[in-house]
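Asker: I need the structure of the sequence given here:
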Amino acid sequence: MKIIFFGTTDESTDVLFELSKKHEILAVVSKKSPENTKRRKFKTPKLIEYASGKYPLYQPEVLNVDFEKQIKDMNPDISVVVAYGKILKKSLIEIPKYGTINIHPSILPKYRGPSPVQSTILNEDIQTGFTIIQMDEGIDSGDILFQSKNFSLSGNEKYTEILELLFSQSSKIINDVLLDIANKNIKPEPQNLDTGSYTKLINKESGKINWNDSSSKIYAKFRAFYDWPKIYSFHKGKRFILHDIELSNLNSYIPGKIEKLDGNIFIHTSSNMLQLNKIQFEGKQIIEPYSYFNNFDLSKTILETK
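Answerer: Model (predicted):
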């Protein structure tokens, strides 16, 4: 088949690689990469590194009529969408001969919308999976073409690790699915949207910690937002990011209270204490928390709990 590939995340590269083994990649469409600044340098995304020089690469700001004409002129058989990050209009979805399919990292209709993997982690699910759908104008509401088995989770996986698992697994079967589509061996199954759930858009404020939550809930938030926006709290009005934390068996008493124990820093929650391993204040380097908090009398210090 002649394929237009829509993807942005590093983890989507596995799918593109497998598609390229048996199909003609007409173009790769990706979100525009962030520009470097004096304070922050961004790595070139893995997908861009892989696709550059191999395929025509498009990073449109908007998917307008001019872009749709470019796609139409390529005369694609199908478009494959893998964590692209933008909504496709019906007119763009319907251009290819076989339409557009999407690999969605959840067992639909559960966790439709923009943050299925984060929601899987935040809800402390013990299983996950992926679904391949025929896209329509709705949000992850298209007919199901393939649904994976459930993959067990340990409760320690971070966002990128689950995304890598699901797209790696989906890359192993994507060519079989395309063959079945071409041979009309798939009977699309409509989703029962009444039994599903819809996820929220994640923003920077989503990462704020409420120390009145349980340690497992805060740890889940840390794992869900590990890539972005990361979790954060405040000490004496200064915002700091928690880059590395771990669960403990130590009982908590006052949520938000900071505890120094054996050269480590722990924070009380509504259940057990959490150990802080790496933190970063805005505009500063990542440091070990003890080197900062050891400068304060913490006997009456309580971190913000809301």
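
Asker: every contact and neighbour count from this point should use C-alpha atoms.
Answerer: Will do.

Asker: and stretch 115-132, end to end?
Answerer: Distance between the two ends of stretch 115-132: 16 Å, counting by CA to CA, to the nearest Å.

Asker: distance from that stretch to the middle of the chain?
Answerer: The offset between the C-alpha centroid of stretch 115-132 and the centroid of the whole chain comes to 10 Å, using CA atoms, centre = their mean, to the nearest Å.

Asker: likewise stretch 94-108?
Answerer: Using CA atoms, centre = their mean, the offset of stretch 94-108 from its chain centre is 18 Å.

Asker: list the buried residues for it?
Answerer: 94-96, 98-108 (16 or more other CA atoms under 10 Å).

Asker: so which of those sit within strands?
Answerer: Among the buried residues of stretch 94-108, the members found in strands (DSSP state E) are 100-104.

Asker: and for comparison, fold this next one:
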Amino acid sequence: MRIVFMGSPDFAVPSLDALVEAGHEVAAAYSQPPRPAGRGKAPRPTAVQLRAEALDIEVRSPSSLRSDEEQARFRALDADLAVVAAYGLILPRAILEAPKAGCINVHASLLPRWRGAAPIQRAILAGDKHTGITLMRMDEGLDTGPILLNWLIEIDGKTAGELTEELADLGRFALLRYLAKPLDYPPKPQPEEGLTYAAKIDKSEAQLDFTQDARVVERQVRAFSPTPGAWFEFMGERIKLLEAEVVPGSGPPGMVADDHLKIACDERAIRPFVVQRAGRSRMHPDELLRGFPIPKGAQLNPRGRLGQ
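Answerer: Coordinates of the predicted model:
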């Protein structure tokens, strides 16, 4: 089958690999343009661009697909199918209708729950017990198309990074299963009940709020690990919490409750396992405290900054 692949982050790479491994002809890979990144702000290609180039697949990185010129270029590929996985651009009708068999999407939730940009983080923040992968035939709506195949997994305390990796592999398997026998998976309309939207993550959401129950704070930590990293501020420096657990504890929310950086919340407390200072490697809290003391009794204010 002649396929156009459309994706950008690490999550999409296993799906691209699946198409190649299964012997399909990948006519081109569409991906987001390189963005400034790192300290030097040099343009950094997406994970999909890097993988496609390694596979000797043509990469296209338009900033939009709405122009007649870009749509004509897409149609000229004469694709049987387009496979989309976390691409990041809206597909206009002309693009959706160009491949002979349309476009299918590898989406990281059990639709209709968590339609939209950040389904993995939103599922963790909401305390969902499970999530999964949905293969969907795309239409002009926001993840509203009929379902071809879905696959459920338990969240079970995973971070967003861990869950993204697991779901990426699951998407690969689901895609291979569907493409091997597409007639076994006729499209089915999405259920009316259970609809939620996964809004794009705002970096401000990663600031820890210790006025909440520790179970909510722990979900913040997991949802924003490894990036952007849930954080609080002490003595003018941001400290990221990348792994933590809920433990018994009491005290004013935001108070450091022991010599190992246990932090009181509205109910219970949070104990970090892995932390990170700006520009430093990940470390255990005890290692952090040896070089950057945060004494027992220090009061972090409810939204993470040092209290007065």
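
Asker: tell me the contacts of Glu140 of structure 2?
Answerer: Contacts for Glu140 of structure 2 were tallied using CA atoms under 8 Å, 6 or more residues apart in numbering; they are 91-93, 96.

Asker: could you identify the longest strand within structure 2?
Answerer: Ranked by residue count and defined by DSSP E, the top strand of structure 2 is strand 237-247.

Asker: kindly name the residues of structure 1 that line up with the helix or strand that comes right after that strand.
Answerer: The element immediately downstream of strand 237-247 of structure 2 (helix or strand, assigned by DSSP states H and E) is strand 263-264. Under TM-score structural alignment, strand 263-264 of structure 2 corresponds to residues 267-268 of structure 1.

Asker: tally of neighbours for Pro255 of structure 1?
Answerer: Here the number of neighbours of Pro255 of structure 1 (other CA atoms under 10 Å) works out to 23.

Asker: same deal with Arg35 of structure 2?
Answerer: By other CA under 10 Å, the residues close to Arg35 of structure 2 number 12.

Asker: is it true that it touches Pro43?
Answerer: Yes: in this structure Arg35 of structure 2 lies within contact range of Pro43 using CA atoms under 8 Å: 4.8 Å.

Asker: show me where the stretch 201-306 of structure 1 has its helices.
Answerer: Listed in chain order, the helices found in the stretch 201-306 of structure 1 under DSSP state H, counting those that start in this stretch are 215-224, 289-293.

Asker: most tightly packed of those helices?
Answerer: helix 215-224 (a mean of 24; mean count of other CA atoms under 10 Å).

Asker: can you name every helix or strand that the longest helix along structure 1 contacts?
Answerer: The helix of greatest length in structure 1, counted in residues with DSSP state H as the criterion, is given as helix 159-171. Packed against helix 159-171 of structure 1 by the contact rule (3 or more CA pairs under 8 Å, 6 or more residues apart in numbering; DSSP states H and E) you find helix 13-22, helix 116-122.

Asker: and if we set it to 7 Å?
Answerer: Based on contacts counted as 3 or more CA pairs under 7 Å, 6 or more residues apart in numbering; DSSP states H and E, the elements that helix 159-171 of structure 1 packs against are helix 13-22.

Asker: what does the helix or strand following the helix it packs on contact?
Answerer: Taking DSSP H and E as the definition, the helix or strand that follows helix 13-22 of structure 1 towards the C-terminus is strand 24-29. Under the contact criterion CA atoms under 7 Å, 6 or more residues apart in numbering, strand 24-29 of structure 1 has outside partners 1-7, 55-59.
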